[in-house]
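K.L.:
Below is the sequence, then the predicted model.
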Amino acid sequence: MHRLFWKIFLSFWLTLVVFAALLLFAVSTYLEHTRTQQDIGSMRARLAEYLDQAQTAAKQNGIDGLEAWLSRLDRREAIPIFLIDESGEDLLGREVPAYIVTRLDRRRQHAERMERKAPAHLRSIRLADGSSYRMVPDFQSITLLRVLQRPRVIALPVTIAALISALVCLLLSRYQTFPLERLRRAAQHIAAGDLTQRVSPSMGNRRDEIADLAGAFDKMAERLEKVFSSQRQLLSDASHELRSPLTRIQVALGLARQRSNGQAENELDRIEIEIERLNELIGQLLELSRLEAGVDAGRTDKVDIRELLEGLIEDGQFEAASRGCRVELRESFPAIVQSNARLLHSAIENVVRNAIRYTKPDTTVEISMLPDTDRQDRILVRIRDRGPGVPDEMLLHLFEPFVRVEEARDRTSGGYGLGLAIAERAVRLHGGEIMARNEPDEGLSVHIRLQLAGT
């Protein structure tokens, strides 16, 4: 239980422990290294340089300048460096360790000889008033707190510890988030209609809540795939089976006309209209089933979009004229796409017919070809009507089967809510995108993005 909880807890805890251990190790190594530098030439050179700086400061600004220089040095140097006068007091008033006082007392007995041969770190700094100070480094008083309080000294150990800890955190974060990223991509594929996605194989030997989630996700995807596959099969089978009864009804209708002697023409005409509607609906259902199954998607040709749109406009003018509107191609340019010509023609035709059906009388359904501003390897086909549009909350659902907006698409319009669904699936099969939006002035526009051939 709560295996992921313990992984996250232990990961953060381990990272903090590693960071603290590395920091302490780096600081302790630095302290030990510094304590052993009394006899190292590099440290002697630094002290000689400090002595020259102190003498320069004393010569230029006297005791005040020397005190200011020592204060600056103490703030940045990890090794305490004292300037001790003849009475044994430090210039900054700090407490002088006993071992330094003892050492100075012994050397004071041989002052003349030391003045000539003393090492750099015990030489005197003389002021104009005749007073003198000895520079003495205190290697034994280096503490962790002193090191931590000096950024220049602690910067390198902290940087090393932070980089190593960052690497540990990066590996742990990658281990924890990679399966979640895989789940996200699989969910996006399923949302786009690819129900074959499975996640468990990419989990390896994980045995935690994420692996359990991946297993549950795969079961859900498998169940959805079976349900949708059964639904598509049922839709296809039912549509096929309905064709035979409809054919027999049409034959029976012809016989009824012959035997009625014109006494039931109105009723028979109504029956014929409803049969034609049923036949159209079944045809659309079969088309939708074929698109859902991906039939004919692999058979592609190079299609001239401008030529296709010009043919659609010529066909659409007949239907538009009967409704008192027009269809025009406003903008176009040569463009070739690789697609199934029949499916693409059907997709755009459904959108155009839908626009003709709902545009207002004496208006124009505008069709335009535009370059895609987001990607140069795609084109945009825009179909705009001058109708009432749709509620904004319905825009994302317009391309679902049997979705109808009551205010704009009533039953007398002759639609079944399948035309835009067929168009969406046909466009998606060709790697394109389709979306709808309400225009600010009036009407609905449908945007179809298609991939150009050879890109």
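P.N.:
Arrived safely, thanks for sending. Owing to the predicted nature of the structure, the values given are computational and were not obtained by experimental measurement.

K.L.:
CA only for contacts and neighbour counts going forward, please
P.N.:
Will do.

K.L.:
what about the longest helix in this structure?
P.N.:
helix 209-260 (DSSP state H).

K.L.:
buried stuff in the strand or helix carrying residue 318?
P.N.:
The secondary structure element spanning residue 318 is helix 305-322 (assigned by DSSP states H and E). By 16 or more other C-alpha atoms under 10 Å, the buried positions in helix 305-322 come out as 305-306, 309, 312-313, 316-317, 319-320.

K.L.:
Just confirm residue 435 is within a strand.
P.N.:
Yes. Under DSSP: H, G, I helix; E, B strand; the rest coil, residue 435 sits within a strand.

K.L.:
Tell me the secondary structure of residue 360, please.
P.N.:
Residue 360 - assigned by three-state DSSP - is coil.

K.L.:
ok now do it, which residues does it touch?
P.N.:
Residue 360 makes contact with 325, 386-387, according to C-alpha atoms under 8 Å, 6 or more residues apart in numbering.

K.L.:
could you say what helices and strands the host helix or strand of residue 46 packs with?
P.N.:
In the assignment (DSSP H and E), residue 46 maps to helix 41-76. Using 3 or more C-alpha pairs under 8 Å, 6 or more residues apart in numbering; DSSP states H and E, the elements in contact with helix 41-76 are strand 124-126, helix 151-191.

K.L.:
Tell me the first helix or strand C-terminal of it.
P.N.:
strand 81-84.

K.L.:
adding another structure so you can compare the two:
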Amino acid sequence: MSFWLNKTNIKQVLSSRLFYKAFAGFWLTIVCIFLLLVLFTRLQGELLDNDPLHGRHLDSLKHLKRNIVRLVENKNRTLQEAVDHPRLSRHSMILLVHDNVDKTVSTENNDRNLNLSLLNDLGDQNTPSQIRTERYIAYGPLDISLNQDAYRLYQIRQLPRPMLFHSIRMLPAWMKLLAVFIPSVILSVFLTIYLITPLNTLSRSARRLAQGELNVRAPTNSQRKDEVGQLIHDFNFMADKLTHSIQAHKQLLADVSHELRTPLTRLNLANAMAQDTASDATQNYLARIEKESQCLDKMLADVLTLSRLEYTDHSLTIEPISLSSLLQELLLNAKFEAQQHNKTLSNNAIPDIELSCDAILLTSAIENITRNAIKYANTHIDFDIAQNAESLIICIKDDGQGVDDSALAELGNAFYRTDSARARQTGGIGLGLAIAKRALIAHHGDIQFTNHQPHGLTVTITLPL
């Protein structure tokens, strides 16, 4: 509770545009409910309700009855003269209801044209009640016999102004519920759409940004100045800064990798010259230097390749090529490499279809994935090729240890390596799968990593036809 009563929080809430919009929406709903109730009272016409009559009002009505009987029977006044008597009708009207409407008598001072027919419609109600309408209050009836005719006596008091809230209270329950339901639902829907739609759009943009779409931005509305609009503006500002930072990081990595190739080339040249004049004792050291230099050169080449693929404006050399031409030599080389490690690689028939792709880049991607499977398999690798109406699907399965489920989503990220079977002693720096993934994305394809039973990793490549 102390958190909400904090002065700083109260000031922040009171200065919030969204607070005033929600506040206005709440009171607009209340006003609409009230106006709809008023409309229903006008459409429904004049209503009435009643409560049992007791106390001084009942005593007053009985006293009025006695006076009317005295005037008519003892002083031989007519019924109209009796109900118009100044002393009796000074502060109220008198109504004598007969079953024959033509014999009904009322005070003639009905200058406000009160609708007294409502009392006629009550029929045989005999229990005295306090009957309320929008414009008057009637007390009665009391049975009274005058000139051998049976009447029902009402005493009526005009109200200075229509009782609006009383009319609303007399509405049927279903009308009251409808008056509350309609504005509440309509205004709640509009308010919800107004608040939730930009938040849903922002949420989708955040997910796409997290998935690597650095150019995605949430649509802005210059008319919106509340906290939601500010949140969208801050998100886009953050996305701009993040994109700039990532691109600067990638550019730095590419520039450093490129610049390192020049001294590496000189190192290789100096090493080759040294080997020509070196003694047998130093040849082993120079050979080791050459081997490590080649590994470093391969790493730099992979970094440069990945850097080029990560730029959206990287152009591909798209040409039509048959799938058998693309995969046949790759599979032959892969089977030979597997044999060298005492493993086997099997594949099904290659479909006779044609792809439009960058053959060198796509072959390199599939080869990276296949060699990765050979490296981590225990004894066998399956290379399955299938197609449907829209895509080509290649599944490469190994029977190795697989990957922890928590690490599957990280495969394909640059420089990511698992900690168990796929450890650093197997070689590489974690760029092979990253390059393959970027190459497939550049071809509008997809790559998925899953563990299969009883053990091993399955890499599924999907390419559009």
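P.N.:
Yes, it's here. Because the structure is predicted, anything quoted here is derived from the model rather than measured.

K.L.:
on that earlier part again, right, so the helices and strands packed on helix 41-76 of structure 1: which one is the most enclosed?
P.N.:
Across the helices and strands packed on helix 41-76 of structure 1, averaging neighbours per residue (mean count of other C-alpha atoms under 10 Å) puts strand 124-126 on top, at a mean of 19.

K.L.:
residues in contact with residue 433 of structure 1?
P.N.:
424, 427, 448-450.

K.L.:
Can you find the partner of it in structure 2?
P.N.:
Aligning on TM-score structural alignment places residue 433 of structure 1 opposite residue 446 in structure 2.

K.L.:
There's contact between residue 135 of structure 1 and residue 82 in this structure, I believe.
P.N.:
Yes. Residue 135 of structure 1 is within contact range of residue 82, at 5.7 Å (criterion: C-alpha atoms under 8 Å).

K.L.:
Might one say that residue 408 of structure 1 is in contact with residue 394?
P.N.:
No. Distance between residue 408 of structure 1 and residue 394: 11.6 Å, which falls outside the contact criterion (C-alpha under 8 Å).

K.L.:
Aligned to residue 192 of structure 2, what sits in structure 1?
P.N.:
Match for residue 192 of structure 2 (TM-score structural alignment): residue 173.

K.L.:
For its match, give its distance to residue 55 of structure 1.
P.N.:
Going from residue 173 of structure 1 to residue 55 of structure 1 by C-alpha to C-alpha, to the nearest Å gives 55 Å.

K.L.:
for residue 155 of structure 1, same thing?
P.N.:
In terms of C-alpha to C-alpha, residue 155 of structure 1 sits 30 Å off from residue 55 of structure 1.

K.L.:
Residue 264 of structure 1 too?
P.N.:
With C-alpha to C-alpha as the criterion, residue 264 of structure 1 and residue 55 of structure 1 are 127 Å apart.

K.L.:
how about the strands in the stretch 251-400 of structure 1?
P.N.:
In the stretch 251-400 of structure 1, the strands defined using DSSP state E, counting those that start in this stretch lie at 301-304, 326-331, 336-339, 364-371, 378-384.

K.L.:
so which of those strands comes closest to residue 144 of structure 1?
P.N.:
strand 378-384 (64.2 Å; C-alpha to C-alpha).

K.L.:
on average, how far is the helix or strand just after the closest one from the matching bit in structure 2?
P.N.:
Toward the C-terminus, strand 378-384 of structure 1 is succeeded by helix 419-429 as the next helix or strand (DSSP H and E). Between helix 419-429 of structure 1 and the aligned residues of structure 2, the post-superposition mean distance stands at 1.3 Å (mean C-alpha distance after the TM-score superposition for structure 1).
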